[in-house]
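In: Next comes the sequence, and after it the predicted model I'd like to discuss.
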Amino acid sequence: MAECCLKILAQNGVADKITVIPKRSTEIKVGESGDMKEKANILVTEVFDTELIGEGALSTFSHAHKYLLEEDCIVVPDSAVIYAQVVECDTLQRWNKINDFAVPKLDLTLKTPQKMKDCPGSAAVHDLQLSQLPRSSFRELSDQIPVFYYDWSGKLPLDFNKTVKQAFTASANGKAQMVFMWWELNMDTEERPQDSIPWRDHWMQAVYYLPQELDLVKDTEATLVSCQDEYSLWFYLENGDTKKHYKRPICECGMHMALSRTHVSYLNDSSRRLKFANKLKQELTTNSIVLDINGSFLLGLFAAKMAKTVYIVENTKLNLQIIEDYIKENSIDNVQIIPEVNDDVLKEVTNVICDPNFTSAILPWENHKIAYLLYKHKSSLREGLSIVPEGFEFWAMPVELLNLQKIRVPLEKCEGINMSVFDDLVESSRIISDAEVEAQPLWEYPENPSESKEPHEPVNGFALWAVWKVGEDQSTGPIRPPTVGDWVEWDPHTRQAVKIL
């Protein structure tokens, strides 16, 4: 990057005015024989991420003020404020906790183990484009609360570990499930508000799931406990009971370590669950011997409620523990977990089932693993075998991406500075390291379907997804048929493949 910077300076005719030091700022020495002859009186830097402090901003600024800057220096940005808001949102909670698997129409229930319900979950930030979350899907239970203030100018010390308790009055009745977090930078001491906020995919809003839900009553008081270490944040909520500690929450049930947030939401998708349950009900009898070749969806445990015996193929330690916990919670006694398929099992099997969402899969076609496994063992499978899903299709659609394409668009000129050298570096690196097609949660990124036949229709990408046949179609792409020129409503429980042109 230092070499790239030198080339950019030369290309823009300012190489004689700027000195590049190819070191981390924490390695720079000041003095006659050092990298800088004297301390600086102005600092301009950007060392922030979604959590504000996750890239080491606290240590970077602290070191700079101690070793690199004059006492009465100017710092840009001058300060920052982190805001939090207590929220009820069942939609996002489905990315955090697995609900009971209940299909009342078929009298089927699979209880979630109590330890998973009680688990505080992962403290890791859930960053997403909150602007795409439907306004009707969440309820604010507090006003926005400024929880942390950071003075980058050096006038106030920066705390590397801090816990702040703030009482607030609940603005509505509801179940406090999470905290929405965002931050603001003040470029100078005047703290002028920004008129508009441009789209971005690097500083997004954040969701922090509370370790336990708490019922709040409008106009009553509760306490938000905001915690910070050098690199991260986490939150607790109290309504009178005193906590013994405010340690960073960690998963105690294994589920939050084994499954991604998207996979957890996938498991909670009741529409998808009903389609698979209906198909199983049609295919299985009390004499069925079932082989489930993807244990991570728990489809085999559903099948156990209807079949004689179920073999579940799973060899991942964390997934094994989840399955065993479900078996114990639901008193299931007709399931055998096997590390791999063998001929003895295949000779018995009357039905093969597989949820097409492997935890190891990233792109839609990587769930094609089901076809590979069936082909691999086809010589050992009996004739007339029932298979769920029955088949699949891959679909593609040209789209007009409104913002996502910006992650690939060259900078060209920024504020009058020619950045073509940087563009060339990024493009050459991208060709080496980036896939041409990548997985993206398209529900977070608005786009229009385009007709490539029309020359005036802007097409800057393609979206690709799978449609699985489970008696009826189960799409991992648009949840409703798209119309040219309208917004596409994407399945939020899977990631689609995207090719940016």
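Out: Ah, there it is.

In: For the rest of this, base every contact and every neighbour count on C-alpha atoms.
Out: OK.

In: ok, R261 - contacts?
Out: Neighbouring residues of R261 by C-alpha atoms under 8 Å, 6 or more residues apart in numbering: W95, N96.

In: try it again with 10 Å
Out: By C-alpha atoms under 10 Å, 6 or more residues apart in numbering, R261 lies in contact with L92, Q93, R94, W95, N96, K97, S122, H126, H493.

In: take a look at this one as well, against the first:
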Amino acid sequence: MVFLTPNRRLISSARLLSASRSAPRLGLALARAMSSGSAQRVFQLRLDPLTGNSEWVVIEEDARETAPESLHKGLLATTSYLDMLNDSRRNRAFREAIDKAIAGPCRVLDIGAGTGLLSMMAARAMTLRDTPTCHNNNGSVIACESYLPMVKLMRKVLRVNDMARSITVLNKRSDEVRVGVDIDSRADVLVSEILDSELLGEGLIPTLQHAHDMLLVENPVTVPYKAIVYGQLVESTYLWKLHDLYNNEAEISDGIHLVPAGLERIIGVKLQQHPMHCDAIKQEIKLLSEPFRIFEFNFGKRPESHGETAVRVKATGSGQVNAVISWWMLQLDDKGSIHYSTAPKWIALSGAGNWCDHWKQCVWFIPGKGVPLARDEEIFLCAAHGDTSISYQLEPHQPKSTGVDHNVKGGDFCLSLSPERIAIYGDAEWRLSVLNAIKAVLQRRAPSLCIIADDSIFLALLVAHLSIASHIMVLFPGLQDKGVHYLKAVADANGFSMDCIEFVRKKMANWTVHDTHKKAVDLLIAEPFYYGSDGMLPWQNLRFWNERTALDSLLSKDASIMPCKGLLKVCAMSLLDLWNSRRSLDKIEGFDHSVVNATLGACGDAADGGPCLPFFIWQCGEVKELSQIVTVMEFDFSRPISPCQGKAKVEFSERGICHGLVLWIDWVMDAENSIVVSTGPDQRYWKQGVKLLSTPVAAGFHGSADTSETSSLIVQTSFDPSNGELVIEHRPS
């Protein structure tokens, strides 16, 4: 079975779980396209961030194509389509290559057609040439797109560009297309862009395999022609902290051992390539090698599912290899004159253009403190690829990975966390803040019953270590059994017995006094952190408030709640690169795309500037703070969850162009307001919410003679606990 996510990700059922965890960025866990007779429908799994519940939402084909615009706007406005369509360098490269590849009428297949841009380029190219060079004189273009909301949008684009009769749209996965049923004959030309930052993650290899087996002629023309994966060895303290909790924790003396000696592999990042804008940490990277070629994939040939290579790499400097940074380069034409690269800007002749978010570089972490290298020393990098991923191994220093074994006593159990979560747990300042907050609570009274409401293994260890007499109930809503296995493995090293810890599977909304053994809850705590929610908006962690409310009748009269409250912070910023990547579209290589702006939530076209999206601000290219940070709303966790409204005046303190508002939550951990954990832009391990302005504002100062400048903005917010949505409005003051 194959599943489809809204940002065009084709994944096998084996990758379903990881896909569902990456989907909070989209607001939807996953989608499945199905056929029922002549009607097409898509099942979307919609997640409720405040409850953790999910429900299937059915989207059906409207034969008249007159469904309300609002039906699909929410589905597509948080995808990467807009960012990709604003990538002028990409668009130009594909147009030039398609114009060269198609020399007359032929049969063209576009897999993962999206808005139909490449299909329209191919159809136009056919009309510009007189002499056919393909297998027959009957030209046709088949646009294959499996995601129904995008198919609807594509048809609008085709009509606006008078291309509806020139292109046949198939609302199917390419592996469902049959020659003689869906298309008349095999295609002479394949135009397709189903690439992610790693290159293979969108299913490039299985898609090409099926296309060559069933849909393409022998030796077809393809755009792109081939792709080459490159890598570079680097040293970076920042990258090291994202994966090596054991050695970072060794420098912290707070008595808590998340990774005890002898259990170095108990916590780690998933062995995969992690997309990242590496230009943002250029000053924190020491290059230890020249770029080297790893794999080459020829789109005109049927690829193998598995491949291995060993690259001899010569060190250009001395240091610790903490990571392999990789990227890819497309050669779009067979002559090698048209290229597109995702290389970082420090690579000479990379052809780097404007900042974009749909493709980044990838980071592969080298275990532990890394591999030491001396200048001019040679080392082998062993690389292997499967259908959807590439992995690396440094030889002979790096030990072979043995995978994950759930035998805790054997020490091989590994709890996989995100790189940012690893770094947070290894951050001495963050740990000290949480430790002090817990100690302050325990000094007032030793709780008889403590509940850890979220997935924080750190809090569970902390309370168990500091309050041996307390009975601790852990929910671990995301970690589930994995969290319990972990606690069992590290209990002895942290000086507590698992007898004091109880794992509860039951959702808090259904609890009664019997679930708490007729005890009142004295201490309810969270970071808050919910496993798998790394890509969500900051206020979606207010799930803690919702769960605190469900437990209201079971709390003691003087129960301690941590955090005590949340402060919604806002700062006006210049976000030139991010705004440009999501700006409204006009013509792309001659094709009108203005019809997609409202649906994709474009800036400059949508009245509200599009949806609020989560980003690591420090990775968003050119950014600058233009105002002081102000509190716009407060969430009081001592009371049950309720609708909230806030209003604040954001005064500009720097001149510049304001492109948007950046929002986050600071968690007040104690009743004295003395311990605050911020998740703002200066904290690189959390994503912030970004509300881009429909039209940028020239920021000035109060009393400025320049009438084109604005001295401040009025920001109003409202929080709806029924759906977890935060409405953000703004106007010049």
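Out: Looks like it arrived, so ask away. The structure presented is a predicted model; accordingly, all values stated were derived computationally and were not measured.

In: just to revisit the earlier point, now, the most widely separated pair of the contacts of R261 of structure 1?
Out: Farthest pair in these (C-alpha to C-alpha) is S122 and H493. Separation: 18.8 Å.

In: Can you tell me the closest non-neighbouring residue to T26 of structure 1?
Out: H63 (6.4 Å; C-alpha to C-alpha, 6 or more residues apart in numbering).

In: And L92 of structure 1, what's its match in structure 2?
Out: By TM-score structural alignment, L92 of structure 1 lines up with L239 in structure 2.

In: Tell me how many other residues crowd that match.
Out: Other residues lying near L239 of structure 2 total 21 when counted by other C-alpha atoms under 10 Å.

In: Wait, it touches I285, no?
Out: Yes: using C-alpha atoms under 10 Å, L239 of structure 2 is in contact with I285, at 8.7 Å.

In: For the closest residue to I28 of structure 1 other than its chain neighbours, give me its contacts.
Out: Leaving aside its sequence neighbours, I28 of structure 1 sits nearest to D35 (C-alpha to C-alpha, 6+ apart; 6.0 Å). By C-alpha under 10 Å, 6+ apart, the residues touching D35 of structure 1 are T19, V20, I21, P22, K23, E27, I28, K29.

In: List which of these are still in contact in structure 2.
Out: Using both residues aligned by TM-score structural alignment, their matches' C-alpha atoms under 10 Å, structure 2 keeps these contacts from these: T19, I21, I28, K29.

In: longest helix in structure 2, by residue count?
Out: The longest helix of structure 2 (DSSP state H) is helix 428-444.

In: can you pull the buried residues of that helix?
Out: By neighbour count with 16 or more other C-alpha atoms under 10 Å, helix 428-444 of structure 2 contains the buried residues A428, R431, V434, L435, A437, I438, V441, L442.

In: Return the residue of structure 2 aligned against S331 of structure 1.
Out: Match for S331 of structure 1 (TM-score structural alignment): G495.

In: check contacts around its match.
Out: Taking C-alpha under 10 Å, 6+ apart as the test, what G495 of structure 2 contacts is G255, I256, H257, L461, A464, H465, L466, I468.

In: my guess is the first one meets V463, correct?
Out: No: using C-alpha under 10 Å, G255 of structure 2 is not in contact with V463, being 11.9 Å away.

In: between these two, which one's more packed in?
Out: Shown here are G255 of structure 2 and V463; by other C-alpha under 10 Å, V463 has more neighbours (24 against 12).

In: quick one: the corresponding residue of structure 1 for L287 of structure 2 and T169 of structure 1, what's the gap?
Out: Using TM-score structural alignment, the equivalent of L287 of structure 2 in structure 1 is E140. Distance, E140 of structure 1 to T169 of structure 1, using C-alpha to C-alpha, to the nearest Å: 12 Å.

In: neighbour count winner among the two?
Out: E140 (19 against 16).

In: Contacts only, for that one.
Out: 85-89, 170-174, 176, 179-180.

In: one step back: now the strand or helix carrying the residue nearest to T26 of structure 1: buried residues?
Out: For H63 of structure 1, the host element (DSSP states H and E) is helix 57-63. Buried residues in helix 57-63 of structure 1, counted by 16+ other C-alpha under 10 Å: A57, L58, S59, T60, F61, S62.
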